[in-house]
Every structure is written in C-alpha cells, then in structure tokens.
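# Here is my input; please provide its structure:
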Amino acid sequence: MDLQRVRLFLFLCALIVSVKAGDIVHHDDKVPKKPGCENDFILVKVQTWIDGKEDVEFVGVGARFGTRIVSKEKNANYSRLTLSDPRDCCSQPRNKLAGDVIMVHRGHCRFTTKANVAEAAGASAVLIINDQNELYKMVCEPDETALDIHIPAVMLPQDAGRTLEKMLSNSSSVSVQLYSPRRPVVDIAEVFLWLMAVGTILCASFWSASGAREAAAEHENLLKDASDDLSYTSSGGVVNISTTSALLFVVVASCFLVILYKLMSTWLIELLVVLFCIGGAEGLQTCLVALLSRWFKLFAHSYVKVPLFGAVSYLTIAVSPFCITFAVLWGVYRDLHFAWIGQDVLGIALIMTVIQIVRIPNLKVGTVLLSCALLYDLFWVFLSKKLFHESVMIVVARGDKSGEDGIPMLLKIPRMFDPWGGYSIIGFGDILLPGLLIAFSLRYDWLAKKSLRAGYFLWTMIAYGLGLFITYVALNLMDGHGQPALLYIVPFTLGTLFMLGRKRGDLKKLWTTGEPDRPCSHMHLQMSDEWSEER
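Coordinates of the predicted model:
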C-alpha cells in the first residue's frame, strides 16, 4: 500500500469543497421588491400545541408580502389552527374563521390570492404547504400592483403539512404560534472556528518547518563527512508541488466535483465517509506518533517488518488501534449531536499531516496553486448557476441530493447562541491551501535565520486571520448566502508576501528557489556529486 498516494488522493478530496456555506433555501429573486411586497425573506418558527400541551416545532419561510412576523416568542399570538376548505384556498373558505391560522395547500392560484382570500375570511395568518420537502420563497408576480395584505404568510415543507394534518384529524384542538427570532450578529461558534483554523495552520507550519530544518541540518552533516553514504535524500517522504500539478488541480478537482454533483446519493456520501475515516485515522496516527516519539524514542526508532507496509515502528503499531477505533466509532455514530468533535479531530489531524507532507517549493508555485483554487471557487460557487441553474459547490457541500447532512470534509462547530441552531462550517481547502503557503514562509524564515518581525510567517499568519475574519463578516452581510473564503484569504496572504518580498528585496529568491542564498551548501553539493561519481 502506497500511503503517500492515499494521502494525496485524500488531499484532493479535501479540497473539493472549500465554500463557507450558510442557511440557504430555494430562492427566486428575479422579481424585484415593490410596494406591499418588500419584506425580507426570514425563517419562521411554527410552534404547535395539541389540546393545550406544547408539541413539535416546524420551520418555514416568510413571504415577501404580508405583515412582518414578530421576533419574540412572548409577543406572538396564540391562535387556533384550521384546515382550509377548499384546501387550496383559491376561493372563499366554507368554514368560518375568527382569528384562526388557516393551513392551505399550494394549489394553482397565486400566493397573494390565497393570502387575500384568507384575510377576507377572517384568518390571522396563512400557512401555505409546499408540494415538495423544501422551503420556497414566495414572491409577487410582475403584474401585481397595489398589494395590501395585512396578515403574515408562511411557507412550510410538505412533510410538515402532513404532520399538521394528522394532528388536526386526531385531536380536538391544535394551536400555533408564529415568530421569527433574530440571529446574533456574531455567534461564539464562529470565534472558535476561527481559532481552530488559525491554530491548525500555526501548529502545522511549525511542524513542517521543524522537519525541514532537521532534514537540512542532517544533510549538512552528511555533506561534511565524506565517508558517509552521500546517496542519502533528505526529502523524508515530502512531496513538492510543481507548477504543472498546480494547474492540473483545477481540472481534476472540477471533474471530481461534477461527479459528486451528478452522482450525489446516499451511497456516495457513505463512500466519502469511508475515505475520510481512512485519511483521518492515518493523519491522527501520524500526528500522535510525531508527538509521542519525543518521549518514547526507543519505540519510535525500533522497527519491525509488516506485510504490505514494510518497516513500521513499534510506536506506530501501538498507536494504530486507537486511531482506527476512533475513526470507526465516528463513522458509525456520526449522526449523534456531539459527533462534530470526532469529525474535527480527524479533520485537523488530516490537514496537519498533509501540510507536513505536501510542500510548496517557491512563491511561483504557491501563486499558481492559490490563484487556480480561487478561480475554481468563484466558478463553482457563483458562475456554475448559469450552467446548472444552482450553485454546484453549495449543493455538494450541503448534500442536498443525497438525503444526508453533506460531505464530511468540513470542520464544524454547533452555533451556541443561535435560536435556529445549525453549525458554523469551513471547508478543508480554506485551511489547507493557505496553510501550505504559510508553512512555506516559515520554512524560508528559519533557513534565512530571520527574526519573527523581520520574517514573513508572522505577517502572512496575520493576513490569513484577517482574511478569514472578513469572510465571516461577508457571510453575515450576505444574509447567509454561501461565500468562498478563498475570495478574501488569497488576496490577503499572497498580497502580503509579494508586498513584503518586494520591499525587502527577497521577492526574486522567494519566487524562484524559495530558499535563501547558501554558497557553502552549493560547494558541498558539487563535492558530493564528484564523490558519488568516483564511487
């Protein structure tokens, strides 16, 4: 088994979805706002009571027209629920309404017609049941003018309507409350997610730079000793990205994304979960072995041959069962409310392992890779709507066509003070790709023996944190619509490196070799070539 190939494959899978997704319902914004039809689309909670006892709660979306729905539960009216007769409410209801909330089917007439008929019959609100299990934003038709609807209208999904109808048929009295609590401007979950992303890159960068410095020091020692085996390579299993592979990333990743979009189903999500478990377990093992080897050096440097895997250290053998068990348990119980912890642990371990293994050799490759990733994000988040009539990236990230919660290649934290619940999420690509560039800057600083302030790592790290912060600001300003984080992160990180490199005169070295000038090393390399030829 070639573990490097497995890691690189999972690396590509991890980069497929790097959008910062929000709560997005099916939308139709082609019709502009007009007088009487200018409400913002808001999510609405529909709390039910059966014979005076509180029961289930449903979530709907408010219409562009009608009275605005109150935001506080204590201000919401407690009203009886009545099923319309006829069901579509396209004509005057036969049953009398006295401030009741009327439930109607979508039918064939306009949404505004239903609301006008319900208001004329004395209803206090209208619940329109969609004919599909999704939330549809109700707008006004272009030819509708002088709208004057004074009751709220809310769209509910089909399954909610079926449940409500069953309640009405089995109970003597069903009552509802409609209210739309406001989301906090900033949830503490977004702060923790920001710290998680920045902390992951920070730790992975130091791990990568430490390994590069140790390998460089060992290589220098070998060059000074002519009697040693000079065929030694200091790569240590490191994979350097080339310009060609950076360009191919867009093509391969786009093909893989389209496959996910077209074949999105439960079995495909399950396959991605299995791949994530394999990559997460392998990443967690690599991280634990690297950490524990400082205290258990004897076990870390003692090896035994294992079929298919070759020489494996005793420490790896001891750690592997725990990592595999952890990944399997997460895969089995990933639907539990606390399973996000296991997903984040496996995800962070995978990200750190990839940043330690995959390296950007110079700024040229880093610029090509991040620029291609940015174009990839912009196309599949925004421009793909023109070809597929929906954002391919967001559909794949949310797993809309699979019946599942979405792909697992995300870090997520539950929103703690959000009345609507849900998760704040960030794609692996938003951490991995900038992390490769930031790790490159730290390796350069250490090889050039630059101080923290005189180097590049500190400033690119700050630029990343600022870019990610602006992503969250944009997400809130865009009313929860999905935002590609790389749109903000790439200009900040690359721009910082270019600006400082040009100002300090290091831009040429950063762009070409990615290493400071070391004349002694060139002399030793020439001598090693001569010694190799003689042998």
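
# going forward, measure contacts between C-alpha atoms and count neighbours the same way
Fine.

# and whichever strand or helix holds residue 279, which residues are buried?
Element membership of residue 279 [criterion: DSSP states H and E] is helix 266-292. Of the residues in helix 266-292, those with enough neighbours to count as buried (16 or more other Cα atoms under 10 Å) are 269-270, 272-289.

# With stretch 384-396 instead?
Neighbour-count burial for stretch 384-396, with 16+ other Cα under 10 Å as criterion, is recorded at 390-396.

# thinking again about what came up before, what is the subsequent helix or strand relative to the helix holding residue 279?
Stepping forward along the backbone from helix 266-292, the first helix or strand reached (DSSP H and E) is helix 297-300.

# Next one: residue 387 from residue 423, what distance?
The span separating residue 387 from residue 423 equals 29 Å under the rule Cα to Cα, to the nearest Å.

# can you check residue 71 too?
When residue 71 is compared with residue 423 (using Cα to Cα), they lie 21 Å apart.

# Looking at the two now, which is surrounded by more residues?
residue 423 (19 against 16; other Cα atoms under 10 Å).

# pretty sure the more buried one is touching residue 411, no?
No - under the criterion of Cα atoms under 8 Å, residue 423 makes no contact with residue 411, lying 9.6 Å away.

# The stretch 51-200 of the chain: strands as residue ranges?
With DSSP state E, counting those that start in this stretch as the definition, the stretch 51-200 of the chain shows strands at residue ranges 53-62, 79-83, 101-105, 125-129, 153-156, 174-179.

# Could you export those strands as CSV, including distance to residue 251?
As requested, the strands of the stretch 51-200 of the chain are exported to CSV (distance: least, Cα to Cα, whole Å):
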stretch, distance to residue 251
strand 53-62, 38
strand 79-83, 53
strand 101-105, 45
strand 125-129, 42
strand 153-156, 40
strand 174-179, 46
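
# Which SSE is immediately downstream of the strand or helix carrying residue 508?
Under the criterion of DSSP H and E, residue 508 resides in helix 507-511. Sequence-wise, the next helix or strand beyond helix 507-511 is helix 519-534, with elements assigned using DSSP H and E.

# in that next one, what counts as buried?
524, 528.

# what does it contact?
220, 223-224, 226, 230-231 (Cα atoms under 8 Å, 6 or more residues apart in numbering).

# Distance from it to the middle of the chain?
Here helix 519-534 shows a centroid-to-chain-centroid distance of 48 Å under the convention Cα atoms, centre = their mean, to the nearest Å.

# For the comparison step, fold the sequence that follows:
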Amino acid sequence: MRHRLYARLHGLVILIFQVSADLGVLRVTNYVTPPLSSDYCLVYNSKWTHLPQTSNNATSYVLKNIIYTELCKNSDVPAGGIKDEAVAVMRGNCTFVEKGRIAQAAGAGAMLIASEDGLVPPSGNQTDYDNITIPVVMIKSRDILDVEKTLGKNVRVQLFSPPVSVFDYSILIIFLIAMFTVSVGGYWSGVPDEDTGGRSLSDSGNSEKKQSDKNVSFTVFTVLIFVAVCCVMLVLLYFFYKYLVYVVIAIFCLASALALYNCLSALVTKITVGRCRFTFRTKVIEVRLLFLATFCIALAVIWAVFRNEERWVWILQNILGIAFCINFIKTLKMPNFKLCVLLLILLLIYDVFFVFITPFFTKNGQSIMIEVAAGPSSDEKTGGDILEVPADTPAPQEKLPVVIRVPRLMNSAQTQCTVMFSLLGFGDMIVPGLLIAYCRRFDVRIDSRIYFISCTLAYAVGMVIAFTVLILTKMGQPALLYLVPFTIITSTVIAWRRGEIKMFWKGSSYEVLESSRKPLLQDDEPPGVISE
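Predicted coordinates:
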C-alpha cells in the first residue's frame, strides 16, 4: 500500500500560472543577409518603460555591443558614439538609472543591460527615472554572445512585449487528460463485476474471490488512517523536502512502471499473436509480456534520468502518471457510498486547509500544499508576476512527480524567457475517480448506466467551474472544493430520484444483508409449523 498512499501527499490543487507582463522579446536581425533573425528574452519594468505589443510597431535599432564595459561613467562611451543605437552593456557596480542617464545623454535609442546571474526588472527611484525616455531592459549575457556568434556583428534589434492571453489552451489539454483518466479507470473498475454477472464480492464464487485478492477495499478505519498519513507526510515533505523528494521519485518510478504494465498488459493479452512462452524456474513466462515489462521499466528509468529536462520529459511523466491513476482507481475499490462520502469530505477539508489556511502559519505566507506541489523556490507556485527569470545555468529544481504537467501554449515572450506549466494533482483525478468507479460497479449490479454517466458528467462540470475560478482569480485552486460537491450531490440526487438511496448508501453490505435472509416457513408448510 505504500506506493498508493503518496498519491495524496500533494497535488490536490490546480495550478495554472500567468506570466509577468514585464517579459518581452528582443528580436535580432542581420541587416546584411536578411531574413536571418533570432528572438531572445528580455525583462523590463513596465512602470519605467513602455514597449509595443508587436514587432511591426517596434523601432529598429543598430546593436552596439560593448558588454566588456559597465557604462558607469561618461568615459565608458565608445569613441565612435552610440547615437540612435541600442547599446548592450554589462550589469555592474552602478545603478540602472545611472546607466540609463549616460546612455541617453550619449544619444542611444535603447539600453540593453546584460546579466550573468538572473534577470530582474530594472528598479530604482521612480522620480530619478522620470527623466529617462529610452527603453532600459535586462537580457542574458549568454544571449548577447550568441547573437555575435550566430548572426554576426551587423545586426539590428527590436524590442516588444506581446500581450499575455487570459485563457491558455493547456487548460483544455489538462481537462481532457483528467476526463480520460477518471472515465477509463472508473469503467475498468466495473469490468470484473460485469464478468461475474454483477454479483457483489461477498456473494461471488471462487473466481470472484481470486479477483478480489488483487483489489484493495477501504473501511472506516483505513479511511481515517489514510487521511492522517496524508497530512503527516505532507507536513514532513514541507520541512524535509530536499530529502524526501528522492524517496517519492523512487516510489513513483516503481509504482508507475507497475501501473503502466498492468494497463498495457490488459491490451496486449487481447492480441492473438506472439504468445511464445518459456519456462524459468518452474514459472511459465510469455515473451511478449516480458518485452512489455522491459518497456515499462525502461520508460520509468528514462524519466528518472531526464526528469529535469523541462522541454520534453513532461510527456513521459504524464504517460506514467495517467497509468498510475487509472490503475489506482480500478484497483482500490470503495465498498459503499458511505465510505466514498467520508473519504471525499475528509480530503476536501485536508485540501482546503493546506491551501487556504496554512499561509497564516508559514513564514513566507505560502500555502504548504502549493509549496510542496511546485517545489521550494519554484516560479510555478506563484499565481502572480514572475519576479526573476532563471540564470544562464540554473541548478535543477527537484519536484514531486505526482502532477500532470502540460506546458502553457504561450506567446513568444513567455516561450523565450521560461517554460511555464499548467498542473493538475493526481489526487484531483484519483479521489473523485474512486466515487466514479463505485458508481460504475453499482450500475453493473442493478443493470444500469445512469450513475456512472451522471457522476462523470458532474466531475466534468466541477472541473470547468474550478478552471473558471482559477482564470478569474489567477490563484491556485483546491480542485476538490468543486469536484467533491458536484460528484456527491449528483450521485445522491440520482439515487434518491430512483428510490435506491438505501441500497446505494450501503453498497455491497446491503446486498449481503438482503441475500442472507432465510425464510422461516417452507412453501408447503402451514402457518405455525417451523421446519427443522
């Protein structure tokens, strides 16, 4: 059970982040051999500098590269002058305002301040900057060196800042992934019951008992222990993140590889070809399943090795994560609606507490949930402006791999500066998915589809509401705050309207109680005679 418990340790929060409006694009073009050009990231202070939104409206300047100097005094201005040029200088021991004054006095059209550390918006006294009319922006020194290497010295530059869109289509991808996961996991959970004619686990024969051995069912006690362990582990991760993160990564690799194998083997065994077998120590091994196991392990190992490659490794993490959630939902079965309600409400309280209440107790005012979900010192945990663009060679930031991550489909300024992700915690799929799975199995028992379909649609509506609130508030949201009420209320209303609320509430235990009754009278015996 250990590998299953950590799925709720964090990630019960949707995080979709806006990128600061102070990010822009530096477009560099070789004016001798056009249209050879490249785009680079720049950071500026919108209170000081106004940049056009498109390159069509941006002024073109000849680039004067003098990053060997800091331009902190008038004598630093090159002999040839910098009139009407964009001058690139090194960040140094004088203020941004002092650099801007010297460049403007020399007739420069724009100032590019190169930094070897990180990029922060130029700052200083607003009154001092009022007299500076030229754009002053920050760029990476690495980018200026790359310009000279790839485009040469005869280049012109344009500075502009594309607008940040309110809606990002990565939200739609997250939504589709969540719906696919809970639908497949919930439907698959009911397949064994469907194969046994809808009988409950308690009433089934030996074949059903073998199937139940592969599944795990909750009780009231295990629900309480489960939630308590989640709380303790989340707090431990908050205080000992840099140590425990590697434990979670190792568990994720093992659990996700096993889950992916379970999911794919169900498909592979349907294929009628390639059933070659061999015997190893009295065990019969099927070759195609051996290759499948190797593939699943290799996928998990590749993710572990390249887990900090932001540009593409999220694809592997999502594949492994989806398999993990589907396998969790179809394996761990809730015996009745009563335990579903208990589990979902307790985890809802857990979710809201660690997102909204814990900021009042932490030193930095950040919620424990978001701090753990995005990783300490991560830009992804902020719902507002980015205050700093990473340095040229930032150290990789280890993050808990228990979220679905989809890169924001961003404009060019955001793409050049940093990779931002929309995140959805595994728990936001697993926890409601357990209720959806119970509805599916209950449908099988009563020969219906209404509970599974209605609960899945309620989950979709809850996700849409959560995304809407997130976009409007620009704050990370505890998704269970919306998913739990919609799924529980919808399932309750359906059961009440159909007159099945008692059976739905007690689940298989209700069926056992009804089926265990034995008549006291035989059909052929008169009243008052008790058969022996």
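
# Got a TM-score for the pair?
The TM-score (TM-score structural alignment, normalised by the length of structure 2) is 0.72; 487 aligned residues with a Cα RMSD of 4.7 Å.

# Which one of the strands of the stretch 51-200 of structure 1 lies nearest to residue 429 of structure 1?
The closest approach between residue 429 of structure 1 and any of these, judged by Cα to Cα, belongs to strand 53-62 at 31.5 Å.

# So which elements touch the closest one?
Applying 3 or more Cα pairs under 8 Å, 6 or more residues apart in numbering; DSSP states H and E, one finds that strand 53-62 of structure 1 contacts strand 43-50, strand 153-156.

# tilt between it and strand 174-179?
Computed by axes from the mean of the first three to the mean of the last three Cα atoms, to 10 degrees, the angle separating strand 53-62 of structure 1 from strand 174-179 equals 50 degrees.

# in strand 53-62 of structure 1, what counts as buried?
Of the residues in strand 53-62 of structure 1, those buried under the neighbour-count criterion (16+ other Cα under 10 Å) are 58-62.

# Just the element for residue 491 of structure 1, please.
helix 486-504.

# mean offset of that helix relative to structure 2 (after superposition)
When structure 2 is overlaid, helix 486-504 of structure 1 sits 3.1 Å from its aligned residues on average, using mean Cα distance after the TM-score superposition for structure 1.

# Return the distance of that helix from the chain's centre.
For helix 486-504 of structure 1, the distance between its averaged C-alpha position and the chain's averaged C-alpha position is 23 Å (Cα atoms, centre = their mean).

# Of all the residues in that helix, which ones are buried?
Burial within helix 486-504 of structure 1, assessed by neighbour count using 16+ other Cα under 10 Å, is assigned to 486-494, 496-498, 500-501.

# before we move on, what about stretch 13-25 of structure 1?
For stretch 13-25 of structure 1, a neighbour-count test (16+ other Cα under 10 Å) marks 13-22 as buried.

# on contacts alone, who are the packing partners of the longest helix anywhere in structure 1?
Ordering each helix of structure 1 by length in residues (DSSP state H) puts helix 188-224 first. The criterion is 3+ Cα pairs under 8 Å, 6+ apart, and the helices and strands that helix 188-224 of structure 1 contacts are helix 340-357, strand 410-414, strand 423-427, helix 429-447, helix 457-477, helix 519-534.

# Which of these sits closest to residue 119 of structure 1?
helix 457-477 (34.0 Å).

# what's next to that closest one, contact-wise?
With Cα under 8 Å, 6+ apart as the contact definition, helix 457-477 of structure 1 has outside contacts at 20, 22, 185, 190, 194, 198, 202, 434, 438-439, 441-442, 445, 452, 481-485, 488-490, 492-494, 496-497.

# same check, this time on stretch 359-374 of structure 2
In contact with stretch 359-374 of structure 2 (Cα under 8 Å, 6+ apart) are residues 10-13, 234-235, 237-238, 241, 351, 354-358, 380-381, 399-400, 403, 476.

# Emit the ChimeraX select command for whichever of these are buried.
Buried members of those can be picked out in ChimeraX with the line below, counting by 16+ other Cα under 10 Å:
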select :10,11,12,13,234,235,237,238,241,351,354,355,356,380,381,399,400,403,476
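
# Quote the end-to-end distance of stretch 46-55 of structure 1.
End-to-end distance for stretch 46-55 of structure 1, by Cα to Cα: 11 Å.

# do stretch 297-312 of structure 2 as well
Termini of stretch 297-312 of structure 2 sit 19 Å apart (Cα to Cα).

# The spatially most central residue of structure 2 and residue 177 of structure 2: what is the separation?
Among the residues of structure 2, residue 423 comes closest to the average C-alpha position under Cα atoms, centre = their mean, at 2.2 Å. As defined by Cα to Cα, residue 423 of structure 2 lies at a distance of 11 Å from residue 177 of structure 2.

# What of residue 136 of structure 2?
Taken as Cα to Cα, the spacing of residue 136 of structure 2 relative to residue 177 of structure 2 amounts to 42 Å.

# which one of the strands of the stretch 51-200 of structure 1 has the most crowded surroundings?
Among these, ranked by average contacts under mean count of other Cα atoms under 10 Å, first place goes to strand 153-156 (a mean of 28).

# Quick check: which helices or strands does that strand pack against?
strand 53-62, strand 125-129.

# and those as a markdown table, adding distance to residue 44 of structure 1?
Listed next are those as a markdown table, based on distance: least, Cα to Cα, whole Å:
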| stretch | distance to residue 44 of structure 1 |
| --- | --- |
| strand 53-62 | 5 |
| strand 125-129 | 11 |
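
# so which of those gets nearest residue 369 of structure 1?
Closest to residue 369 of structure 1 of these, according to Cα to Cα: strand 53-62, at 40.2 Å.

# what angle do the closest one and strand 43-50 make?
Going by the same axes, to 10 degrees, strand 53-62 of structure 1 makes 150 degrees with strand 43-50.
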